[in-house]
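# prediction below, plus the sequence it came from.
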Amino acid sequence: MEWPTAFRQLLSDLKATYSNSDDWKLTNAFGPIYRDIHHDLNAQCFSFVRDEFESYLLEEWVAPLANRNRYLSHQAVENHLWVPVQVGAKATGLTRAAVVTLCQRGLIDHREVQRGSRLLRVVHLGQLQEASSHRQSAVTLEGASKILNLSGTRVRQLLSAGLLEFFGEHKVGRSPWLIARDSLTELVSSEVRQASGSGLVTISFVAKHYLPAGGGLVELIQAIKTGALQAYRCDQDEPAALGAWLMRPTDLTSWMEERFQGSNLEFSGLSVPKAAVILGIKEEVAYACVRLGLLESISTKIGRCTQQRIAPKAIETFRRKYILGPEIATYLGMSPRDSLRHLWDIRFRPVAGPTLVSAYCRQYVWSRSKKLLDYLTWRLAHHSDAEALQACAESG
């Protein structure tokens, strides 16, 4: 009656009653019925019972089957997917250490039984074969670093946070990091707008000069994925590496101050050379600006030394309050030397520069006052109109 549903339910009830998680023997799991099916009902007319029992085992028996089982057919034993680790490793061409790592990371289903001092482990062969095919297309840590356009240290931080899927374990048998390509693709699957405006910096640059060495990149990526920060790309049609995504420094400054305030990450600000890179000036100029108080710094004890550290907010404040010679030269359409003479003649004085004894600096720095900006904007428009008229005259 109700064949084969009732028969399968009977087997499930027997297994639930007799089976022990520490015992993988069929005779103990199903009781006397196991011998009855294969010994007392061994006539050809009862083959459908044995076939259904084997079909049940293939679907529900989460344990290995002995290769020398005298009751089960050779096909049932061969098709059974739950196998010992050594068998799964041999079938897929993986090392035992790699299979164990896949189990420990929860990437494949497995069961464990402690037999005295031995730990017996079985794995699902179908899932192991699928994981093996993904592993064959995986890339090394160096390859992932090139694909993402990030340093190896930053890639390791993404691995530790679980943002990247990997195979193998560097502590087991010295097997290399192998990172799944699918996880690399998924990491850059966020919606990224096309870049607009200027003054943007890449995430690779941010990771090198803005973020703490011990972390910060994971939080940055999560902020982009949740929409707390906006990232951009140069060309909307072309896939961009994660490190090539662009961000606005002003957005980063406010986010970092909020995110790392009271954080366990040690972030005491940027060094003066790194701040110089962000500002696009030489180190000597940055140190002079710190000495003159134009670029605000904080004295921080690092190890046994005391260093001057620059907060991201101080960099944005410097950009907002001061303007340097190259930018002024662009406005005026002159060389930096001619720009100095021109502004000096119309009574605009720099706050620091090579000729100022009390405020010596290798580069001229002006206060970004409203009066100076209005004049530079007017000069830029006048210079552009003059160039347009000259081009028209030359063309005809």
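Perfect, thanks for sending it.
# rest of the way, CA atoms for contacts and neighbours
OK.
# nearest the geometric middle of the protein, what residue?
Averaging the C-alpha coordinates of the chain gives a centre point, and the residue nearest to it by C-alpha atoms, centre = their mean is residue 158 (3.9 Å).
# give me the element that one is part of.
Remark: residue 158 resides in helix 152-160, with elements defined by DSSP states H and E.
# elements contacting the helix or strand just after that helix?
Next in sequence after helix 152-160, counting helices and strands by DSSP H and E, comes strand 166-167. In this structure, strand 166-167 packs against helix 96-104, strand 178-179, with contacts taken as 3 or more C-alpha pairs under 8 Å, 6 or more residues apart in numbering; DSSP states H and E.
# make it 10 Å
Under the contact criterion of 3 or more C-alpha pairs under 10 Å, 6 or more residues apart in numbering; DSSP states H and E, the helices and strands touching strand 166-167 comprise helix 96-104, helix 125-136, strand 139-140, strand 178-179.
# for the residue nearest to the centre of the chain, give me its contacts.
By C-alpha atoms under 10 Å, 6 or more residues apart in numbering, the contact set of residue 158 is 152, 164, 165, 187, 215, 217, 218, 219, 221.
# again with residue 261
Neighbour list for residue 261: 255, 267 [criterion: C-alpha under 10 Å, 6+ apart].
# quick check: closest non-adjacent residue to residue 223.
If you skip the residues right next to it in sequence, residue 223 has residue 229 as its closest partner in space, 5.5 Å away by C-alpha to C-alpha, 6 or more residues apart in numbering.
# so that neighbour sits right up against residue 222, yeah?
Yes: between residue 229 and residue 222 a contact is recorded at 9.0 Å, counting by C-alpha atoms under 10 Å.
# which one of these two has more residues nearby?
Applying other C-alpha atoms under 10 Å to residue 229 and residue 222 shows that residue 229 carries more neighbours, namely 16 against 13.
# measure how buried residue 252 is and give me the count.
20.
# hmm, residue 219 and it touching each other?
No: using C-alpha under 10 Å, residue 252 is not in contact with residue 219, being 11.8 Å away.
# how about the helices in the stretch 101-250 of the chain?
Along the stretch 101-250 of the chain, the stretches classed as helices by DSSP state H, counting those that start in this stretch are 125-136, 141-148, 152-160, 181-187, 203-209, 217-226, 249-259.
# in addition, the following structure is provided for comparison:
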Amino acid sequence: MTLLLCGNASRIAKLACLSGLSTPAIHRLVRYLGPFQANTRPLHPGQTLDVHRLDVAIGLVTGAACLLANWPTNLHTRIDELRADAPESPSVRRTFDPLYRVLYDALQEAEFRFLRDAFEDYLHVHWWGLICKRNRRLRPETANGHPRLSLPQMAKAARVPPSVVRHMVQAELVPSNSAELRSGRRARSIHLSELQGIQSATDGARSLEETARMLSLPRRRVRELIVGGLLTPLVSRQINKDAAAWLIPKKEINRLHVQTIQSPDDSDSIPARDILKYWRLEKHESVALIAALVDGRLPAQGDGQSKVPVGKALLCAVGAKEWLLRHRTHARKDFSVDTAAKELGIKQQVAYDLVRLGILHSTNVGMLGHRVSPDDVERFQATYVSLASLASQARRSPRALLAELSASPVCGPSIDGTRQYFYRRTEVKSL
């Protein structure tokens, strides 16, 4: 029987615990492990019908032999199949049932310890969930040495607040595994190997207020840098709406300390933070100014040896004005939707309705929102005319003219909910 299970005599030495089993013990092992064949999940292992029949007995022996061959790889493969086939659960017992019941109830004697050791070795490497004191059937070293930690445990090990680890997980900066509990909450675990990465990422990380002080900038300017992509936070309230605070890595803050160049004392110099405060820059212009400072396109004056926070960087006022003029010259010559509304002599809400419907063409440019070019405005004026303009020209009331016109408006309150009626000029040319 032992030779049949192991396949040959050479494997008996590798599985010495099996060779030491008595004949009744081997019979029990075959009866309980034999049903765990590929792609099967026996409901009641050990209760196989007609086990006295030769074909049924051979099937059980073959099934047990397959699990014991190439020990413990084949057993681990079968355990992995059970895990993949089980409903999502953080419970070891529910996930691996009925194999768990076989190992810890039906075959709980010490002579079958080798089976439980192989199962717990699998858990150590592959089990995504937590193993704690609740798992009393497992070895103490299995529970104490399990490499998966809960979020609070990982936060304690990394010496950071639990909210920081939670938001790093939400931002997918730290890989984790989770499953939904019966209560509706989600159980989540993180592998111990992520501890060093969390410690490195959070070492010296600062809040938004601290970052603003270190960069000598107002907090709103720091937010603009984050939106503009010049500053990448670990925890961002824009990414995680429920985040209690921002968390910005030290290396990101250090990157916004600019190298100075040696220059003679010049009364015509001005700190970057004063330019941001007094020169009435647009939001995208302030981000572009900081980017030019960081890239070295706008040199910061100083002793040529030290680095200074970007807010304290001294710039030649003349050179900064020239840079701003060049930037504005090369910037997009388009309007915001509000400005386009003024150009067209219509209300802002009407302009937004026209943009939404595609009647007034626009381009979405990210943080600047929708932009309307002068050509778009001219094209709209040449193509469309409002009912209010037609009524003013004809010296009629808009309501009376609307009833008389045979042409159909392209938009309006009764058509799509927009506030004004507009017609194609070619269709109302006679007016």
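Nice, thanks for sending it over. Owing to the predicted nature of the structure, the values given are computational and were not obtained by experimental measurement.
# which of the helices and strands packed on strand 166-167 of the first structure sits most buried?
A comparison of these by mean neighbour count, using mean count of other C-alpha atoms under 10 Å, puts strand 178-179 on top with a mean of 23.
# if any of the contacts of residue 158 of the first structure are buried, give me the PyMOL selection for them.
Listed next is the PyMOL selection for buried residues among the contacts of residue 158 of the first structure, using 16 or more other C-alpha atoms under 10 Å:
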select buried, resi 152+164+165+187+215+217+218+221
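# what's the farthest-apart pair in the contacts of residue 158 of the first structure?
Using C-alpha to C-alpha, the contacts of residue 158 of the first structure span at most 18.6 Å, a distance reached by 165 and 215.
# contact partners for residue 74 of the first structure?
In this structure, residue 74 of the first structure makes contact with 67, 68, judged by C-alpha under 10 Å, 6+ apart.
# same check on residue 219 of the first structure?
Neighbouring residues of residue 219 of the first structure by C-alpha under 10 Å, 6+ apart: 158, 161, 225, 256, 259, 260.
# right, and residue 364 of the second structure touches residue 334 too?
No: distance between residue 364 of the second structure and residue 334: 11.6 Å, which falls outside the contact criterion (C-alpha under 10 Å).
# mutual contacts of those two, please.
Shared contacts of residue 364 of the second structure and residue 334, defined by C-alpha under 10 Å, 6+ apart, are found at 370, 371, 372.
# residue 374 of the first structure: which of the contacts of residue 219 of the first structure is nearest?
Distance from residue 374 of the first structure was checked for each of the contacts of residue 219 of the first structure by C-alpha to C-alpha. The minimum falls on residue 256, at 32.5 Å.
# quick one: the residue of the first structure positioned farthest from its centre from residue 5 of the first structure, how far?
In the first structure, the greatest distance from the average C-alpha position (C-alpha atoms, centre = their mean) is reached by residue 43, at 61.9 Å. Distance from residue 43 of the first structure to residue 5 of the first structure, counting by C-alpha to C-alpha, to the nearest Å: 22 Å.
# and if you look at residue 148 of the first structure?
Between residue 148 of the first structure and residue 5 of the first structure the distance is 53 Å, computed by C-alpha to C-alpha.
# alignment lookup: the residue nearest to the centre of the first structure to the second structure.
In the second structure, the residue paired with residue 158 of the first structure according to TM-score structural alignment is residue 225.
# after superposing, tell me the mean distance of the one helix or strand residue 83 of the first structure maps to to the second structure.
When elements are assigned from DSSP H and E, residue 83 of the first structure belongs to strand 82-84. Per the superposition on the second structure, strand 82-84 of the first structure and its aligned residues are separated by 3.9 Å on average (mean C-alpha distance after the TM-score superposition for the first structure).
# between the next helix or strand after that strand and helix 125-136, how big is the angle?
Of the helices and strands lying after strand 82-84 of the first structure in sequence (DSSP H and E), the nearest is helix 85-92. Interaxial angle, helix 85-92 of the first structure versus helix 125-136 (axes from the mean of the first three to the mean of the last three C-alpha atoms, to 10 degrees): 50 degrees.
# neighbouring contacts of helix 85-92 of the first structure?
Applying C-alpha under 10 Å, 6+ apart, the set of residues contacting helix 85-92 of the first structure from outside is 81-83, 93-100, 103, 110, 120-126, 128-133.
# now with 7 Å?
Residues external to helix 85-92 of the first structure that are found in contact with it (C-alpha atoms under 7 Å, 6 or more residues apart in numbering): 95, 96, 99, 121, 122, 123, 125, 129, 132.
# can you pick out the most distant pair from the residues you listed?
Looking at the contacts of helix 85-92 of the first structure by C-alpha to C-alpha, the two members farthest from one another are 121 and 132, with 18.0 Å of separation.
# circling back: what would the helices of the stretch 101-250 of the first structure look like in JSON lines with distance to residue 64 of the first structure?
Output for the helices of the stretch 101-250 of the first structure, formatted as JSON lines (distance: least, C-alpha to C-alpha, whole Å):
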{"stretch": "helix 125-136", "distance to residue 64 of the first structure": "11"}
{"stretch": "helix 141-148", "distance to residue 64 of the first structure": "35"}
{"stretch": "helix 152-160", "distance to residue 64 of the first structure": "33"}
{"stretch": "helix 181-187", "distance to residue 64 of the first structure": "31"}
{"stretch": "helix 203-209", "distance to residue 64 of the first structure": "49"}
{"stretch": "helix 217-226", "distance to residue 64 of the first structure": "41"}
{"stretch": "helix 249-259", "distance to residue 64 of the first structure": "51"}
